[in-house]
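A.B. asks: Below are the sequence and a predicted model for it; my questions follow.
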Amino acid sequence: FGGSAFGGPSSKSPLFGRDGWYENTRYARRGWDRSLSVVGSGPDRRAVCDINSTCPSDVLPMHAVQVSPGVVSVETEFRRGALGNQPTLSVSDINGKSIVVVYAWPGRGDLVAIDIPDERVNFGDADHGLGDFTTPGKWFGLKAVMDTVKRTIAVHVRRGRGGWVPLNRQPVPYFDPEARGTRWFLRLGTYKHKTVENNVLEMDNVAVRQLSRSR
């Protein structure tokens, strides 16, 4: 979020309409897009969402990307102001069919979930050993690694800017068996469960990396 598209080094800038970030028009018409902006300066430049004024029925915002067949990772860092929200990283194909959905549970500082077909798999401190790494006020990372040929995913988490820790030891299938292709929508943010004090979510260092290419 330090690029020129997001405004000056110390100015406040809208997030939507910048470098491919967008919101579904039915939400934008109702003003929910105004809840997201880019703030701060230098290395502290980041996206901020006021969850109390955000649409309760979808994850915001979205970003369109084109990747190549092979292995691709999508990652972002979150910092939440309250345990009442649910920081989420998800990826869907161009038709809206979900590839991966991973999120930090509301009300818990250690619990992360991966949604897979017909099941939700939870991982706590006993699995990742990071303790309450998503506690309010602390940065943490979520990363999904997708194999577009095998159509499988692997999820990793980290405390702060520390090393990545794998959650599922074996790759699991795409969330939607019908998800296809390499034109994706990244959906980053949180659902609004209820209005709570300091219900803010910050995001930084969103990255899409092509780890290998298939011929």
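C.D. replies: Looks like it came in fine. Quick caveat: nothing in here was measured; it's all calculated off a predicted structure.
A.B. asks: Please count neighbours and contacts with C-alpha atoms only from this point.
C.D. replies: OK.
A.B. asks: Please name the residues that touch the nearest residue to residue 73 once chain neighbours are set aside.
C.D. replies: Leaving aside its sequence neighbours, residue 73 sits nearest to residue 145 (CA to CA, 6 or more residues apart in numbering; 4.2 Å). Residues counted as contacts of residue 145 (CA atoms under 8 Å, 6 or more residues apart in numbering) are 71, 72, 73, 74, 153, 154, 155.
A.B. asks: Structure two is appended below for comparative analysis:
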Amino acid sequence: MRGLTAVHDDGTVGAHDIDLRVERGELVLLLGQVGSGKSSLLAALAGLVSTRGEVRWNDRLLDDPETELRPGRVAHVAQVPRVLSGTFRDNIRLDHPDRQVEPAIAAARLGRDVEEAGGPDSLVGHRGVRLSGGQVQRVALARALACDSELLLADDVSSALDAATEVELWESLRERGTTVVGATSKTAALARADRVVVLVDGTVAASGPWSQLAPRWRHLAG
């Protein structure tokens, strides 16, 4: 991204003037206060809002990011994801019979929960009413991982998880070699990132390993 600015439908500018390069297999996590532009940047990379500036994919300039940054290439997990009425399998596969459900469940660290519920074909209740907040987040993450996209965008997907499950989740994504750009304030996640990008007032204020950034930016983490 070079000079990337995210513009919402009402004309509001979210993240702006973002210069950022992400390598294949990297875990890059965004850190910032509420309103700092994290969700706006992730939405722009998912093609959900219009953009100004350059987005390059494998050194090729994208003429229309809103069209080209789509599922199959990019998978996006929202901060408050939706769960459909039906089974775990229905929610993860979404009528795509070729998607591998069980490996995605394992990678999202949802296996124990699914097993205790009765397996992948057990019901989650009306819009996931039987699930906890952490389970909803991991169902949405499993859905994204089942797409086998090149880039995973994860907007605070560990916010409802306990510390042990969160560590397992990030280690799982590491083992898969998944390229992730996410947003979090969790110290355990930040410590495992290749790079932490601090956003202040919608633009990049600092970037680097958490071990280098922590002395100045620790107040933003929880």
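C.D. replies: The structure has been received and is ready for your questions. Keep in mind the model is a prediction, meaning the values are calculated, not measured.
A.B. asks: Mind checking the TM-score on these two?
C.D. replies: Once the chains are laid over each other, their TM-score by TM-score structural alignment, normalised by the length of the first structure reads 0.28; 111 aligned residues with a CA RMSD of 5.9 Å.
A.B. asks: now, the most widely separated pair of the contacts of residue 145 of the first structure?
C.D. replies: 71 and 155 (12.9 Å; CA to CA).
A.B. asks: Can you tell me how far residue 45 of the second structure is from residue 3 of the second structure?
C.D. replies: When distance is defined by CA to CA, to the nearest Å, residue 45 of the second structure is 13 Å away from residue 3 of the second structure.
A.B. asks: who has more neighbours, these two?
C.D. replies: Taking neighbours as other CA atoms under 10 Å, residue 45 of the second structure and residue 3 compare with residue 45 leading, 28 against 15.
A.B. asks: what's the distance between that one and residue 112 of the second structure?
C.D. replies: Taken as CA to CA, the span from residue 45 of the second structure to residue 112 of the second structure is 32 Å.
A.B. asks: Then residue 51 of the second structure?
C.D. replies: From residue 51 of the second structure to residue 112 of the second structure the distance is 40 Å (CA to CA).
A.B. asks: And for residue 155 of the second structure?
C.D. replies: 23 Å.
A.B. asks: now residue 138 of the second structure
C.D. replies: 12 Å.
A.B. asks: related to what we said a few turns ago, select from the contacts of residue 145 of the first structure the one having the most neighbours.
C.D. replies: residue 155 (26 neighbours).
A.B. asks: Is it correct that it is in contact with residue 143?
C.D. replies: Yes - with contact defined as CA atoms under 8 Å, residue 155 of the first structure reaches residue 143; the gap is 5.7 Å.
A.B. asks: Which residue, other than its chain neighbours, is closest to residue 113 of the first structure?
C.D. replies: Closest to residue 113 of the first structure by CA to CA, 6+ apart is residue 122, at 4.4 Å.
A.B. asks: quick one: that neighbour and residue 112 touch, right?
C.D. replies: Yes - if you go by CA under 8 Å, residue 122 of the first structure and residue 112 touch, sitting 5.8 Å apart.
A.B. asks: Neighbour count: those two, which is higher?
C.D. replies: Neighbour count, other CA under 10 Å: between residue 122 of the first structure and residue 112, residue 112 has more, with 24 against 17.
A.B. asks: For the spatially closest residue to residue 184 of the first structure that is not a sequence neighbour, the count of nearby residues, please.
C.D. replies: When the adjacent residues along the chain are set aside, residue 184 of the first structure lies closest to residue 93, with 4.6 Å between them (CA to CA, 6+ apart). Counted by other CA under 10 Å, the residues lying close to residue 93 of the first structure total 21.
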